[in-house]
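Undergrad: only geometry, no sequence info:
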C-alpha cells in the first residue's frame, strides 16, 4: 500500500484559535507535501477566514467558512467529502490544536509500504501518554486504552481518533463521511465501527509523531460536553442494538454521576443535562440540540 503525495488531501477543523491554526498549517507544509490540497473548515461564524491571511504562498488552500458552529463532527464530515470530491486517495485529518511534527508523513508513508492489506480504512499516528508510551484504542462497548512502547510498526486496532489520522477516500465513498449529527464526541468511534462492519482495517502507528495541545480539554469537561458524551454513547448502543455498549454506558454513567455529586461544580446543571441527554438518545434526537455557547 502506497501514499502518493499528490493524491493526499489534508483537513483542518478550526474554531476561534487563529494562531494555533497558522502553526498547524505551517507544520503540515513542513512535511514536504506541497502538492497536497489543504481544506480548512472554519466553525467560527463571526470571522470569515481568507486563505491569503493564513498562508499567502500556498495556492492549494481551501477555506470553508461555516454560517454556524457545526463542531468537530460536522467539520470533519465536510472536509472528508471535500477531499473525496477533489478525486484524491487519502484525507489526513487534524484539529487546529493538533499537528504533525518532523517525519510524521514519511513515517506513515514508510509504514504503509510494508503492509500488503489492500483494504486499509484508517491509519492513525498514536499519541504518547505521560510515560512516553503510545496509546492504542480497542472497543468493549466503550473505548479501552492500552499502551505500547514506541515503534514505527503498524498495529491493528479497533478504534482511532481523527487527529493525525489518514482515511482512505475509498472508505469514504463506500460508507460515507463521519456522522455530523453526533456534533461532538463518539462520531470517531461510530465511524471506526462502521468501517470494520464494511471489512476495512484500522491501524495505529505508535511513534508519537504528532503534537496535541488538547486545548479543548483545558479546565476539565464542561457541562455541555457531558451532555453530548452521554447522549451520543447511548445513541450509538441503541442504534447498533448492541447490549455490550448499552451496559458499558450504564456503568460509565453511574461512575460519572457519582463523580459529579462528589467532586464537580454545577452539580444540578450537570445531572440535569445528563438526564436530558438520556431522554434525547432514547427519542433519537440528534444534531446540535444544545448550543455550547448557551451553557456557562
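TA: Yep, that arrived. Worth saying up front: this structure is predicted, and the values here are computed from it rather than measured.

Undergrad: drop to CA atoms for contacts and neighbour counts, all remaining ones
TA: Fine.

Undergrad: now the helices for the stretch 101-250 of the chain?
TA: 104-113, 169-175, 187-197, 223-240, 243-263 (DSSP state H, counting those that start in this stretch).

Undergrad: I'd like to know which of those helices is closest to residue 88.
TA: Of all these, helix 169-175 sits nearest to residue 88, with 7.1 Å by C-alpha to C-alpha.

Undergrad: what's the closest one in contact with?
TA: 80-81, 83-84, 88-91, 121, 194-195, 198, 200 (C-alpha atoms under 8 Å, 6 or more residues apart in numbering).

Undergrad: wait, which of those residues is closest to residue 143?
TA: residue 194 (15.0 Å).

Undergrad: residues near the spatially closest residue to the closest one that is not a sequence neighbour, how many?
TA: Of all residues not flanking residue 194 in the chain, residue 175 sits nearest, at 7.3 Å (C-alpha to C-alpha, 6 or more residues apart in numbering). The local packing of residue 175 (other C-alpha atoms under 10 Å) involves 14 other residues.

Undergrad: Ok, residue 241 next?
TA: Counted with other C-alpha under 10 Å, residue 241 comes out at 11.

Undergrad: Quick check: it vs residue 248, distance?
TA: The gap separating residue 241 from residue 248 is 13 Å, by C-alpha to C-alpha, to the nearest Å.

Undergrad: ok, structure two:
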C-alpha cells in the first residue's frame, strides 16, 4: 500500500502567510493525505477566515484550535500527537510562513526515506537571487558550513541538525523519539528533537530536491578567532527563549561543550546586541533571565508576545 502523509502546519496570527502556505500544499503534485492545521489561538481572524472559506469542514484538513498560544513547540507537540493517533505513515512539519514548491512532497518520497532516520526539505530564502539557505547546513562529511543552495550537490546530504521547517519523519521514528518538547515553547525544540533522534540511532538528511520557500531570518554574522557566529535579530521576548533553550539543550545533550561552546557563544552574541541593538537594556534583561531560567530548568511559557 502507498504510504500516507500528513502535513503538520502550525499557525499563529499570520493569516496572510497561512493562505499562501495552504494554497501551496493543495497545489502539490503529490498532495498530502491530510493537513493537520494547528491554530495557536490566533486572534487575527484566522478561524473566521477558515470557516468562511470552507476549510474547517474540508475533508483534506483536520483543524485543531488550541485554547491558548502554546508556542511553536506546543503546536508541533499537539500536531504530531494528532498525526500519530490518526495512523499516518509520515509526518511533514512546517510553519505557516513556508511555501513549498509543487514537487516538494513528491521529492521527499522519491528519495526512498526509511526510519529511524529523519529527513527534511530545504528552506531557501524567498525571492533571493543568491538562493541562500534560511538556516546554514553543517555537512557531516567534511564539516563544511553550507549557506547557498548551489552548494547542495548531492540528492541526499547528511547534516548535523534539521529544523521543523520541512522535517519529514516516519511514525516509527516518532514513536521511538517521542513528541516534541512542548515545554520549550519557542526556539530550539527542533534541535532538541534531532539530538534525541541521534540517541536512538537516527541520521539526519537534507533532501536537496525538496524546496520550501521561506523568508530569510534577519541575522548578523560575527567573525571572531577564525569562527563565525550567527546572531539572530530577535525582539527581547523571543531572545529570552533563544538563550534559555540553548542552555537547556546544551545541558541535556552537549556535556562540557556547554562551557566551551554554548556559554562563550551566548556571551559573544550578548556583546553584539549591546553594541548594535537600540533596545540593548531589554536585550540584556532577556539574556540574564534566559541564563537564570536555563540553569534553573524553568521551562514553559514565561514570556509572551507583546
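TA: Structure's in. What do you need? This is a predicted model, so every value here is computed, not measured.

Undergrad: which one in structure 2 is aligned with the residue nearest to residue 194 of structure 1?
TA: With TM-score structural alignment as the criterion, residue 175 of structure 1 lines up with residue 177 in structure 2.

Undergrad: Tell me where structure 1 has strands.
TA: Under the criterion DSSP state E, structure 1 contains strands at 8-14, 37-42, 61-65, 90-95, 98-100, 120-125, 134-139, 143-148, 155-156, 165-168, 201-205, 210-212.

Undergrad: want to throw those into CSV with mean neighbour count and distance to residue 222 of structure 1?
TA: Shown next, in CSV, are the strands of structure 1 (neighbours: other C-alpha atoms under 10 Å; distance: least, C-alpha to C-alpha, whole Å):
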stretch, mean neighbour count, distance to residue 222 of structure 1
strand 8-14, 26, 19
strand 37-42, 26, 22
strand 61-65, 18, 26
strand 90-95, 27, 19
strand 98-100, 24, 20
strand 120-125, 26, 27
strand 134-139, 21, 24
strand 143-148, 14, 20
strand 155-156, 16, 33
strand 165-168, 23, 26
strand 201-205, 24, 29
strand 210-212, 19, 19
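
Undergrad: ok, residue 62 of structure 1 - contacts?
TA: Residue 62 of structure 1 makes contacts with 37, 38, 39, 40, 51, as judged by C-alpha under 8 Å, 6+ apart.

Undergrad: Filter those residues by whether they're kept in structure 2.
TA: Retained in structure 2 (both residues aligned by TM-score structural alignment, their matches' C-alpha atoms under 8 Å) from these: 37, 38, 39, 40.

Undergrad: List just the nearest of these to residue 29 of structure 1.
TA: For those, the nearest to residue 29 of structure 1 is residue 38 (9.4 Å; C-alpha to C-alpha).

Undergrad: counterpart of that closest one in structure 2?
TA: Match for residue 38 of structure 1 (TM-score structural alignment): residue 35.

Undergrad: For that match, give its distance to residue 24 of structure 2.
TA: Residue 35 of structure 2 is 12 Å from residue 24 of structure 2, by C-alpha to C-alpha.

Undergrad: what does residue 158 of structure 2 give?
TA: Taking C-alpha to C-alpha, one finds residue 158 of structure 2 at 27 Å from residue 24 of structure 2.

Undergrad: Find the nearest non-adjacent residue to the equivalent of residue 273 of structure 2 over in structure 1, please.
TA: Alignment note (TM-score structural alignment): residue 273 of structure 2 maps to residue 260 of structure 1. Excluding the flanking residues, the one nearest residue 260 of structure 1 by C-alpha to C-alpha, 6+ apart is residue 267, at 5.9 Å.

Undergrad: correct me, but that neighbour touches residue 257?
TA: No - using C-alpha atoms under 8 Å, residue 267 of structure 1 makes no contact with residue 257, being 9.2 Å away.

Undergrad: tally of neighbours for the spatially closest residue to residue 152 of structure 1 that is not a sequence neighbour?
TA: Closest residue in space to residue 152 of structure 1, ignoring its immediate chain neighbours: residue 207 at 5.7 Å, by C-alpha to C-alpha, 6+ apart. Neighbours of residue 207 of structure 1 under the rule other C-alpha under 10 Å: 24.

Undergrad: Could you find the counterpart of residue 207 of structure 1 in structure 2?
TA: Alignment note (TM-score structural alignment): residue 207 of structure 1 maps to residue 209 of structure 2.

Undergrad: wait, what's in contact with its match?
TA: 104, 107, 108, 121, 122, 155.

Undergrad: Quick one, which of those are buried?
TA: 104, 107, 108, 121, 122 (16 or more other C-alpha atoms under 10 Å).

Undergrad: What residues does the aligned partner of the third one in structure 1 make contact with?
TA: Here residue 108 of structure 2 is matched to residue 108 in structure 1, going by TM-score structural alignment. Contacts for residue 108 of structure 1 (C-alpha under 8 Å, 6+ apart) come out as 125, 205.
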